[in-house]
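Asker: When you get a sec, could you give me coordinates for this:
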Amino acid sequence: TSYPLVAVVSNSMEHNSLDFDDWWQNSEEYYSSIGIAKNSFENFPLKNGFNKGDIMILWRANSNNIKRGDVIVFISARTNPKPDPIIHRVIIIEEKDGSIIYQTKGDNHITNRRQINGCFQDGCIYESDIQQSQILGKTLFKVPYLGYIKIWFVDLLNLFIK
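Answerer: The predicted model follows:
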């Protein structure tokens, strides 16, 4: 992958300091509605989410190695994407017109109660129609908090640029 690591810049995958059982109690309705049971989610990589400021180490991602429950990094839309890649969990994989299509969702039960599909001031996100060409990598593991160095640096630069 051309992106071997990325810094997490949003809280969309945070579990808000809840242990897994408490987080699941808040998230169960959505995941159950798409056929993901608690015992399945417990076996997903990064089952406890991750936080803004973490660094994610990525690996090549393709239709042979992406599974339901994996966390992928992707370009948010094919046209007018948001400037930063999105880091979310794969919840559905399906075939559509001969291509594999991925659907994702952030774990945060407060900010991401449902999938995000639409356009905003800074670009579009379509979590229910992600093609292989949009995927930058699949997460292998996280390094907590190290990403804050990048976040603080970019915030500082933006103060001088604006």
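Asker: CA atoms for contacts and neighbours, from now on please.
Answerer: Noted.
Asker: Can you get me a residue count around the closest residue to Asn48 other than its chain neighbours?
Answerer: Leaving aside its chain neighbours, Asn48 sits nearest to Phe20 (6.2 Å; criterion: C-alpha to C-alpha, 6 or more residues apart in numbering). Neighbours of Phe20 under the rule other C-alpha atoms under 10 Å: 15.
Asker: Following up with a second sequence; could you model it the same way so I can compare the two?
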Amino acid sequence: MNKGALKKFFKNFWFIVWKDESFKGWVFSIIFLLIVIKFIFFPVLNFASGTSLPLVIVESCSMYHEGNIFSNFDNWWEVHDLKYFQEKIIKTKFLNFPFKNGLNKGDILFVIGIKPEKVKIGDVIIFNAGEKNPIIHRVMTIQNENGTYFFSTMGDNNNGQLFIEKKINQNQLVGRPLANIVPYFGWVKLILFENSKSSEERGFCTGNLN
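Answerer: You can find the predicted model right below:
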């Protein structure tokens, strides 16, 4: 292909993708954007964030606080203080934890990779536990056994720990949420799969008052 033909090709391509308002133009634009997102945007984001899951949607209510972004921390703590007392975590310590007001179902999180030795008690981590989706919970304890780190976690809205989160190997780590970049917007995807979930998992979150 000579220089003139190549220039004409790119000119026509640019017109179809960005300026053609016909149905064909819209189809080409959507296909082009999907290709860019899949093969350029996400690979670059994966590399920059240091994790295979740089964007994660919160799919459960296990980290929910009553009222979510408008929650009253003091009221929430009165309900949940006992379970943290058992873990030797007091209120003033929890106030300095990341995401101290929890996370809501549908929140979209920006995630970065993290080295096991950099994880701290109170951090929210994402880890694989052999389930369909990774789990997003808060670190309760950290152990170093002959150079290998093990973590235990608990959901802010759960009564206690799940069996699968009592001893998490460092190799199960996916990353650590850095920011809740788009609250609730993940519902655009979640709503498509709500009917396939159990009745306990469906719908909006409510605070655990037990």
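Asker: wait, doesn't the residue nearest to Asn48 of the first structure sit right on Leu46?
Answerer: No: in terms of C-alpha atoms under 8 Å, Phe20 of the first structure does not count as a neighbour of Leu46; the distance is 11.0 Å.
Asker: how about the residue nearest to Asn48 of the first structure, what's its partner in the second structure?
Answerer: Alignment of Phe20 of the first structure against the second structure is given by TM-score structural alignment, with Phe73 as its counterpart.
Asker: ok, its match to Met154 of the second structure distance?
Answerer: Distance from Phe73 of the second structure to Met154 of the second structure, counting by C-alpha to C-alpha, to the nearest Å: 18 Å.
Asker: which residues in the first structure form helices?
Answerer: All helices of the first structure, identified by DSSP state H, fall at 20-33, 38-41, 148-161.
Asker: With respect to Glu94 of the first structure, which of these lies nearest?
Answerer: Closest to Glu94 of the first structure of these is helix 20-33 (C-alpha to C-alpha; 16.5 Å).
Asker: Outside of the closest one itself, list whatever touches it.
Answerer: Counting contacts by C-alpha atoms under 8 Å, 6 or more residues apart in numbering, the residues outside helix 20-33 of the first structure that touch it are 15, 37-38, 47-48, 109, 113-114.
Asker: what about burial for those residues, which qualify?
Answerer: If you count burial by 16 or more other C-alpha atoms under 10 Å, the buried members of these come out as 15, 38, 47-48, 109, 114.
Asker: got the buried residues for the longest strand anywhere in the first structure?
Answerer: The longest strand of the first structure (DSSP state E) is strand 86-96. Residues of strand 86-96 of the first structure classed as buried under the neighbour-count rule (16+ other C-alpha under 10 Å) are 86-93.
Asker: Kindly report the same for stretch 124-138 of the first structure.
Answerer: In terms of neighbour count (16+ other C-alpha under 10 Å), stretch 124-138 of the first structure has its buried residues at 124-131, 135-138.
Asker: try stretch 49-64 of the first structure
Answerer: Neighbour-count burial for stretch 49-64 of the first structure, counted by 16+ other C-alpha under 10 Å, picks out 49-61.
Asker: And stretch 155-162 of the first structure, by the same measure?
Answerer: For stretch 155-162 of the first structure, it's none, nothing buried (16+ other C-alpha under 10 Å).
Asker: What segments of the second structure are strands?
Answerer: Defined through DSSP E, the strands belonging to the second structure, from first to last, are 55-57, 108-112, 124-127, 135-145, 148-154, 168-169, 173-182.
Asker: how much space between Ile125 of the first structure and Pro4 of the first structure?
Answerer: Going from Ile125 of the first structure to Pro4 of the first structure by C-alpha to C-alpha gives 22 Å.
Asker: Grab the most central residue of the second structure for me.
Answerer: Of all residues in the second structure, the one closest to the mean position by C-alpha atoms, centre = their mean is Val56, 3.2 Å from it.
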